[in-house]
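Student: I'll drop the sequence and a predicted model, then ask my questions.
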Amino acid sequence: MSDVEHLQELHGLPVFDFPEPDHRGELPAAASVAWRIAAPIWEDYGESFEAVFDRFLATVDPSAVRALVIGPWGEPYDNDSSLVVDRLVAARDRLTALEAVFIGDLEMEEAEISWIEQCDVTPVLTAYPALREFGVRGGTDLRFPAVRHEHLRTLSFETGGLPADVVRGVGASDLPALEYLEMWLGVEEYGGDSTIEDLAPLLAGDRLPNLRHLGLQNSEEQDAIAAAVAAAPVVARLESLDLSMGVLTDDGARALLEGQSLTHLKWLDLHHNYIGEEMGQRLREALEPAGVELDLSADDADEDEWDDGEIMRYTAVSE
């Protein structure tokens, strides 16, 4: 679960951990921070998530809260996030200023990313029609049936394996205000079973008229994704593109060079890659003179050579 840490900010607000019951210090103003709500991994050692959440609503002015970061809700590898979703939905008439939610803010010491049990998270979007930003970490049993949301601007999925049904659900959703979409597609071993065909509606962009950033990351099929992106209609209106964290080789880089022009981008993130020095230089020569900020750093990319000579390459995040 490398590259995955607790959020430090959400929606432009610093994350603040809602304290234990015996806290005596002054709390920040309700609207000034993104409140992190978390229960102990082992429920015998503290409050349940429900108790922490209810105490939060009773302590902080819920009508002023703008952002919530949800950490552990008990044992997230045994209990799915439905109790979090249910609690958020039930509080919709109290959290009337809520603009951003992130569910699953856990580090490796709390749970590997592919152990985090999720659920259908779309009721949160339905309950909060004014939400601007929504993110999820963990793909096990994650569901995202097609929805319509008029105001959502940022949508992110951090997983070691993003289910194809989620990819298709996002592609079938009507998100007219969405500007930023990030998907860690992951590996098949941990549930990342989407195909290029599943990505086709996103790459067409017909339902995403305001999209300005697209991240299709952390995939063992990163070369095929790069080739699809190279011809994707949505790319022409993007300001930034992220194909990092996956198994991107010279083949994928060549597809990007031979496809549609990318010189309109402000930045292109290809970090954690398996691109050779010569191909990397070709990318720099093609893009950097046009002002594209290009990240080709590969220090965290790892590979093994098996006894039979087969080379094994890895995404940045899997288990």
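Tutor: All right, it came through fine.
Student: Every contact and neighbour count from this point should use C-alpha atoms.
Tutor: Will do.
Student: which residues sit in contact with F49?
Tutor: 38-39, 72-74, 84 (CA atoms under 8 Å, 6 or more residues apart in numbering).
Student: so how far is E293 from it?
Tutor: Relative to E293, F49 is positioned 42 Å away (CA to CA, to the nearest Å).
Student: Could you do D86 as well?
Tutor: For D86, the distance to E293 - CA to CA - is 42 Å.
Student: do the same with E285
Tutor: 12 Å.
Student: Kindly report the same for R168.
Tutor: 31 Å.
Student: Who has more neighbours out of these two?
Tutor: When R168 and E293 are compared for neighbours, R168 comes out ahead with 21 against 17, by other CA atoms under 10 Å.
Student: Confirm that that one sits in a helix.
Tutor: Yes - counting by DSSP: H, G, I helix; E, B strand; the rest coil, R168 is located in a helix.
Student: re the thing from before, can you list which of the contacts of F49 are found in helices?
Tutor: V84 (DSSP state H).
Student: Adding distance to Q281 and neighbour count as columns, could you present the contacts of F49 in TSV?
Tutor: Below are those laid out as TSV (distance: CA to CA, whole Å; neighbours: other CA atoms under 10 Å):
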residue	distance to Q281	neighbour count
A38	46	24
A39	48	22
P72	44	26
W73	47	27
G74	48	23
V84	47	23
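Student: Can you tell me which of the contacts of F49 lies closest to D250?
Tutor: P72 (39.7 Å; CA to CA).
Student: Grab the nearest non-local neighbour of that closest one.
Tutor: A38 (5.1 Å; CA to CA, 6 or more residues apart in numbering).
Student: Can you give me every residue that contacts the one you found?
Tutor: 17-18, 49, 52, 70-73.
Student: what separates A39 from P14, distance-wise?
Tutor: 20 Å.
Student: now V52
Tutor: 20 Å.
Student: who has more neighbours, the two?
Tutor: In terms of neighbours (other CA under 10 Å), V52 is the more surrounded of V52 and P14; the figures are 21 against 16.
Student: Grab the nearest non-local neighbour of the more buried one.
Tutor: Nearest residue to V52, sequence neighbours excluded (CA to CA, 6+ apart): A39, at 6.7 Å.
Student: ditto for D223
Tutor: Once flanking residues are discounted, D223 sits nearest to G252: 4.0 Å by CA to CA, 6+ apart.
Student: In contact with the one you found: list those residues for me.
Tutor: Contacts of G252 (CA under 8 Å, 6+ apart): 222-227.
Student: One more to weigh against that first structure:
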Amino acid sequence: MTANSACQHQHDARINGVTKTDAPVTTHGTIPRALPGICFDLRAKIDAFLAEKPDDDVLRNVQRQIRVSMDVIHESLRRYGVDDLSLSYNGGKDCLVLLVLILACLPTCASASASASASASSPSHDAPQPSTIDSAPRPLQAIYIVSSDPFSEVEDFVAASAEQYHLDLKRYALPMRPALEAYLEDTPAIQAIFLGTRRTDPHGEFLTHFDPTDEGWPQFMRVHPVIDWHYVEIWAFIRHLQIPFCELYNRGFTSLGGVTNTRPNPALALSGDTSKFRPAYELRDDDEERLGRD
């Protein structure tokens, strides 16, 4: 295969589009709520949780992690603005937590931007409050790099959650590097991408909250707001805030890849029965998270 034909093959393999229908109806047949209401409700839920005084050590750790992560997200929004930011989203638990946290930060960002604009355009110190339209958060841009053999349950959840949360999601059926190259070619304004990478993930050990991509990769800032979250904290957040998640997690899957390299986690097998598994949120050890991945 020549270089030109290989390039053409990659372009043809690309699935590049926004995962939303022409009519405002989700894949479940219900009309999605408007984005501002979703963002403000998520922020209210998180603020209410942060105001709690839990007896549980895990929930107290989650509260601490939330504060750190939201500081990183706010700093990202300050540096780049929502128009130059994107989220790497594949429907997994980690990027789902990250998505919820980002959306909860958008009303603050939008209101601050609107207030700043109002103050700059008004000579009075008593600048008017921004209107609902002015302060409405804009849809978050996102990239979904599709596995070569995706689970139908993952595909369905990505599509449904992208509609639910109004993601401006583009899909690429390519390996990671050419997918990122194609995405940045299609959306050249993107300067930074939020990633749901955690410290215990492959290659996550030495990452910080902000890391430029390595030499030889498409150039952008990688932002890791949940890098120091533990597995049990991810699930405590999802379950405490009652965030819908991919149904595969209820079948013992703890790390989602493709059909050919992912299976239910053997650490969750019921009494040694490899056909029945406890749900993912019952796993406790970070080191056992990827036992179901080849």
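Tutor: Nice, I can see it. No experiment lies behind these values; they were computed from the predicted model shown.
Student: Now compute the TM-score of the two chains, please.
Tutor: In this superposition the chains share a TM-score of 0.25, using TM-score structural alignment, normalised by the length of structure 2; 116 aligned residues with a CA RMSD of 6.0 Å.
Student: about what we covered before: go through the contacts of G252 of structure 1 and give me the one with the most neighbours.
Tutor: Result: Q222 is most packed of these (other CA under 10 Å), 26 neighbours.
Student: what's the spacing between that one and I196 of structure 1?
Tutor: 10 Å.
Student: likewise L283 of structure 1?
Tutor: Distance from L283 of structure 1 to I196 of structure 1, counting by CA to CA: 24 Å.
Student: more crowded one of these two?
Tutor: Legend: neighbour count by other CA under 10 Å for L283 of structure 1 and I196, higher for L283 (17 against 14).
Student: Can you name the residues that contact that one?
Tutor: Here L283 of structure 1 is in contact with 253, 257 (criterion: CA under 8 Å, 6+ apart).
Student: Could I get the buried residue list for the strand or helix carrying it?
Tutor: Element membership for L283 of structure 1, per DSSP states H and E: helix 277-287. Within helix 277-287 of structure 1, the residues that count as buried by 16 or more other CA atoms under 10 Å are 279-280, 283-284, 287.
Student: repeat for stretch 170-189 of structure 2
Tutor: 170-174, 178-180, 182-184.
Student: Looking at those, point me to the pair that's furthest apart.
Tutor: So, the buried residues of stretch 170-189 of structure 2 by CA to CA: farthest apart are A173 and L184, at 14.9 Å.
Student: picking that back up, as JSON lines, the buried residues of helix 277-287 of structure 1 with distance to L256 of structure 1 would be great.
Tutor: Shown next, in JSON lines, are those (distance: CA to CA, whole Å):
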{"residue": "M279", "distance to L256 of structure 1": "11"}
{"residue": "G280", "distance to L256 of structure 1": "12"}
{"residue": "L283", "distance to L256 of structure 1": "9"}
{"residue": "R284", "distance to L256 of structure 1": "12"}
{"residue": "L287", "distance to L256 of structure 1": "11"}
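Student: Pick the one among the residues you listed closest to A34 of structure 1.
Tutor: Nearest to A34 of structure 1 among the buried residues of helix 277-287 of structure 1, with distances taken as CA to CA, is L287, at 36.8 Å.
Student: any idea how far the closest one is from V15 of structure 1?
Tutor: In terms of CA to CA, L287 of structure 1 sits 36 Å off from V15 of structure 1.
Student: Likewise for E278 of structure 1?
Tutor: Taking CA to CA as the measure, E278 of structure 1 falls 42 Å from V15 of structure 1.
Student: what does I70 of structure 1 give?
Tutor: 11 Å.
Student: between these two, which one's more packed in?
Tutor: Counting neighbours by other CA under 10 Å for I70 of structure 1 and for V15 shows that I70 has the greater number, 23 against 20.
Student: Help me confirm that that one is found in a strand?
Tutor: Yes - counting by three-state DSSP, I70 of structure 1 falls inside a strand.
Student: Now do it against G186 of structure 1, distance only.
Tutor: 22 Å.
Student: what does E9 of structure 1 give?
Tutor: Distance from E9 of structure 1 to G186 of structure 1, by CA to CA: 24 Å.
Student: Next: R284 of structure 1.
Tutor: 27 Å.
Student: got it, and I103 of structure 1?
Tutor: I103 of structure 1 is 18 Å from G186 of structure 1, by CA to CA.
Student: got it, and E158 of structure 1?
Tutor: 9 Å.
Student: Compare those two and say which is more crowded by neighbours.
Tutor: Per other CA under 10 Å, whichever of E158 of structure 1 and G186 has more neighbours is G186, with 34 against 24.
Student: Verify the contact between that one and Q222 for me.
Tutor: No - counting by CA atoms under 8 Å, G186 of structure 1 sits too far from Q222 to count as a contact (9.9 Å).
Student: Run through the residues that contact Q8 of structure 2.
Tutor: With CA under 8 Å, 6+ apart, Q8 of structure 2 has no contacts at all.
Student: about what we covered before: could I get the contacts of F49 of structure 1 as TSV with distance to L125 of structure 1?
Tutor: Formatted as TSV, the contacts of F49 of structure 1 follow (distance: CA to CA, whole Å):
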residue	distance to L125 of structure 1
A38	21
A39	23
P72	20
W73	20
G74	23
V84	13
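Student: Out of the contacts of F49 of structure 1, which comes closest to T59 of structure 1?
Tutor: A38 (15.1 Å).
Student: Could you check how far the closest one is from L257 of structure 1?
Tutor: Counting by CA to CA, the gap from A38 of structure 1 to L257 of structure 1 is 45 Å.
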